[in-house]
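Visitor: let's see this in three dimensions:
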Amino acid sequence: MSLALVLNSGSSSIKFQLVDPENHATDEPFVSGLVEQIGEDLGRIVLKFDGEKHVFDSPIPDHSVGLRLAFELMEERGCGPTQVDIIAVGHRVVHGGILFSSPELITDEIVDMIRDLIPLAPLHNPANIDGIEVARKILPNVPHVAVFDTGFFHSLPPAAALYAINNKVAAEHGIRRYGFHGTSHEYVSRRLVELLDRPAEEINQITFHLGNGASMSAIRGGKAVDTSMGMTPLAGLVMGTRSGDIDPGIVFHLARTANMSIDEIDNLLNKQSGVKGLAGVNDFRALREMIHEGDQDAWSAYNVYIHQLRRYLGSYMFALGNVDALVFTAGVGENATFVRADALAGLEMYGIKVDPERNELPNDGPRLISTDDSAVKVFVIPTNEELAIARYAVAFA
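Guide: Alright, predicted model coming up:
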């Protein structure tokens, strides 16, 4: 069996999977794992293989040590890189800027170009580069492929991509809408085309990637024409810990009246805001329990969250002109039936009719949740970014 290794390197973690790219989207990966708490006093590696979960605690000073330890654990269980047929390695890279619109075979030059984009993603691209450099040393004889989170949105029309600020300043500092979660939006939009069994060119759809991070995209004929995240993943929808869209003047107000530093404001908007900032929790199961118990902050947080979903839905319906389908995906989108129901409530006049019984079905693969007579079809399609990255990678093998 030929496998692809998929790596997603974060600032203090590495997620990894060994994936058979020929498998169906619902199949479990051959191996999956997580290296976490890199750089802390005690790190942890979690490995899932052959129906069993293995946990290993050890100091993990850097990504190189973490990945090598993970590979050693895999070797001990007969599923290591020297024991299976790895034909390609796919690396998730968060920011491709305007340079990268599609997956790229990684060379020293490509690594340098990704490094040049660090100012646009100072928390993510350095970690992505660490993962690339470590994996290339450990597996030097297979192609390594970078798959960019921003790539799907490279073709956004200028009206959606440009901010109304000084052209010279924007050009000098790379300021524009890039969009994120692109691999997920592209994956589920292509799965929808398969489910509808129609040419992609004929389909207009709106995709909801709702997890702790959340974004929406308007897709016409297979190409994104708008998306909610912007130059950074902070823009757009209300998220688990991120504020989403706010008045930019709030930043200046906090700096002037609260004497907050740029770093403090950055932390506030990215890690202490969103649903967590309003209700104190960012897990939607806990949020729903709090609402049932009568917690007014939780109720307010939920209403703000739903209001922003509906605001973007309305604007994207106008942008597309006509909509064939809506697609919900990611942790909240796939599992929180109440979010889907409330986001689409009362929209029958726009051709959107959710079937309550279908909406309550368990998360078990792609499924239609709208009524048979709904003009706009509504689907839940589980995302599988790792499988998408694996398929991109093996194309270079």
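Visitor: for the rest of this, base every contact and every neighbour count on C-alpha atoms.
Guide: Noted.
Visitor: return the distance of the helix of greatest length in the chain from the chain's centre.
Guide: In the chain, with assignment by DSSP state H, the single longest helix is helix 296-320. Relative to the centre of its chain, helix 296-320 is centred 19 Å away, using Cα atoms, centre = their mean, to the nearest Å.
Visitor: list the buried residues for it?
Guide: For helix 296-320, a neighbour-count test (16 or more other Cα atoms under 10 Å) marks 297-299, 301-302, 304-310, 312-313, 316-317, 320 as buried.
Visitor: just checking, what packs against it?
Guide: Counting contacts by 3 or more Cα pairs under 8 Å, 6 or more residues apart in numbering; DSSP states H and E, helix 296-320 packs against strand 204-210, strand 214-220, helix 274-279, helix 284-292, helix 337-343.
Visitor: rerun at 10 Å
Guide: If contacts are counted by 3 or more Cα pairs under 10 Å, 6 or more residues apart in numbering; DSSP states H and E, helix 296-320 sits against strand 204-210, strand 214-220, strand 223-227, helix 274-279, helix 284-292, helix 337-343.
Visitor: which other residues reach the fourth one?
Guide: Residues from elsewhere that reach helix 274-279, judged by Cα atoms under 10 Å, 6 or more residues apart in numbering: 212-213, 237-244, 268-269, 271-273, 280-284, 286-287, 290-291, 295-302, 304-305.
Visitor: sorry, back to before: redo the helices and strands packed on helix 296-320 as a markdown table? Include mean neighbour count and distance to Asp50.
Guide: Supplementary listing: those in a markdown table, determined by neighbours: other Cα atoms under 10 Å; distance: least, Cα to Cα, whole Å:
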| stretch | mean neighbour count | distance to Asp50 |
| --- | --- | --- |
| strand 204-210 | 26 | 30 |
| strand 214-220 | 26 | 32 |
| strand 223-227 | 25 | 38 |
| helix 274-279 | 22 | 36 |
| helix 284-292 | 16 | 30 |
| helix 337-343 | 18 | 31 |
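Visitor: run this one through as well so I can compare:
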Amino acid sequence: MSNKLILVLNCGSSSLKGAVLDNDSGDVLLSCLAEKLSLSDAYITFKVNGEKHKVELADNPNHTGAVAALMEELKKHGLDSRIGAIGHRVVSGGELYSDSIVITEEVVAGIEKCIPLAPLHNPANLLGIRAAQDIFKGLPNVAVFDTAFHHSLPQHAYTYALPRELYRKYGLRRYGFHGTSYRYVADEAARFLGKDKNQLRMVIAHLGNGASIAAVANGKCQDTSMGLTPLEGLVMGTRSGDVDPSVFSFLAENAGMDIKQVTDMLNKKSGLLGISELSSDCRVIEEEAGKGHEGAKLALEVFAYRLAKYVGSMAVAAGGLDVLAFTGGIGENSNVIRSKVLGYLNFLGLKEDAKANEDARFGNSGVITTADSSAQAVVIPTNEELMIAHDTAKLSGL
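Guide: Take a look at the predicted model:
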């Protein structure tokens, strides 16, 4: 066990997720989740040794209050003096950052410059950075960007078919997200299969409430489904994924909706929730589909069909397909979704091993295709926190 631990923070506009990791072993010694930040009933829940307890944040119901409560919890367990550095998930580094970086005032300014590319996420990430700098004085802070892994996208993959002036003036292009997860899973899939990552043509599907897919060849990302924002691409929990852009004018003319209302609908009321009219939670939808609910059955089918189509397109970007990797909450646990996707891809020679698919759940890695398949489909649990911890330790000299 390392004497120096890494604190990983992932901040949303009204939430804060934290984990204290031993970078050498990967063990999580403490985790936390703060919710309802900026509201009077804000609170933070800690988990240590499998036991949870909740702390109210009424006196300071913001990100700084959450980090201060975290510091007090660390002191209770004698962990505060062992924190060596803090790693922060930052959603967008735009074209400025292709790698993780030690945070300076110049880097903070760079993250601020990227706010138009992630208006909901980057400001929250900055709140977490400032809170950590205030509470954990003197410790190095490192930014790990969701977009960094996608800097290898070729120009023809990141360019929208829009007037080029918009790219030159405003940086309007495809950036991609979930990059930290893709980087981890690409390495782990190759290790699990006993193969050289640089010799594999991989398609990786990160499936959760937010979902995307990426093509990786020669160890580098060649294309991905999310674009300027995390709205493009696959069907997600509440996000629509790809739609005809004319939906804006159609709904303005026919439903009297303005840009903000349509954007809100596409991000928060669509996807699995919108189709099923039940829930954004895939587990609920699978359960109700099993009972015959038509909306739930349609939601699963649309989700799987869109994903299968994207696997085909990402195989083009990768130059072929050796490995299809599923990860994220849905990718790791929904054998139903995986089975449907492999069914659509059967013409490519991907044949499901039903028992292996059933067994590869709840944190278990596994190959879920038969030995005579033309490519291997595999389930690989992601670990973004560990990837952030590794980068933070390396850049901090720990």
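Visitor: re the thing from before, out of the helices and strands packed on helix 296-320 of structure 1, which gets nearest to Pro122 of structure 1?
Guide: Of all these, strand 214-220 sits nearest to Pro122 of structure 1, with 19.9 Å by Cα to Cα.
Visitor: mean per-residue distance, that closest one versus structure 2.
Guide: Superposed on structure 2, strand 214-220 of structure 1 shows a mean distance of 0.4 Å to its aligned residues (mean Cα distance after the TM-score superposition for structure 1).
Visitor: relative to strand 204-210, how tilted is that strand?
Guide: Going by axes from the mean of the first three to the mean of the last three Cα atoms, to 10 degrees, strand 214-220 of structure 1 is angled at 170 degrees with respect to strand 204-210.
Visitor: against structure 2, where does strand 214-220 of structure 1 fall?
Guide: Taken onto structure 2 by TM-score structural alignment, strand 214-220 of structure 1 occupies residues 211-217 there.
Visitor: count of neighbours near His77 of structure 2?
Guide: If you count neighbours by other Cα atoms under 10 Å, His77 of structure 2 ends up with 11.
Visitor: same check, this time on Leu162 of structure 2
Guide: The tally of other residues near Leu162 of structure 2 (other Cα under 10 Å) stands at 10.
Visitor: alignment lookup: it to structure 1.
Guide: Superposed on structure 1 with TM-score structural alignment, Leu162 of structure 2 falls opposite Ile165.
Visitor: please confirm that that match is located within a strand.
Guide: No: assigned with DSSP: H, G, I helix; E, B strand; the rest coil, Ile165 of structure 1 falls outside any strand and is coil.
Visitor: list the residues that contact it.
Guide: Contact partners of Ile165 of structure 1, counting by Cα under 10 Å, 6+ apart, are Ile175, Arg176.
Visitor: distance check, it against Glu104 of structure 1.
Guide: Distance, Ile165 of structure 1 to Glu104 of structure 1, by Cα to Cα, to the nearest Å: 31 Å.
Visitor: next: Thr82 of structure 1.
Guide: According to Cα to Cα, Thr82 of structure 1 stands 25 Å off from Glu104 of structure 1.
Visitor: so these two - more neighbours on which side?
Guide: Comparing Thr82 of structure 1 with Glu104 by other Cα under 10 Å, the one with more neighbours is Glu104, at 18 against 12.
Visitor: pull out the buried positions in stretch 124-142 of structure 1.
Guide: Buried residues in stretch 124-142 of structure 1, defined by neighbour count with 16+ other Cα under 10 Å: 124-132, 134-136, 139.
Visitor: Provide the aligned range in structure 2 for that stretch.
Guide: Under TM-score structural alignment, the match for stretch 124-142 of structure 1 in structure 2 covers residues 121-139.
Visitor: just stretch 287-304 of structure 1 next, same as before
Guide: By TM-score structural alignment, stretch 287-304 of structure 1 lines up with residues 285-302 in structure 2.
Visitor: corresponding residue for Ile175 of structure 1 in structure 2?
Guide: Using TM-score structural alignment, Ile175 of structure 1 sits opposite Leu172 in structure 2.
Visitor: what about the closest residue to its match other than its chain neighbours, neighbour count?
Guide: Closest residue in space to Leu172 of structure 2, ignoring its immediate chain neighbours: Leu166 at 5.8 Å, by Cα to Cα, 6 or more residues apart in numbering. Using other Cα under 10 Å, Leu166 of structure 2 has 12 neighbouring residues.
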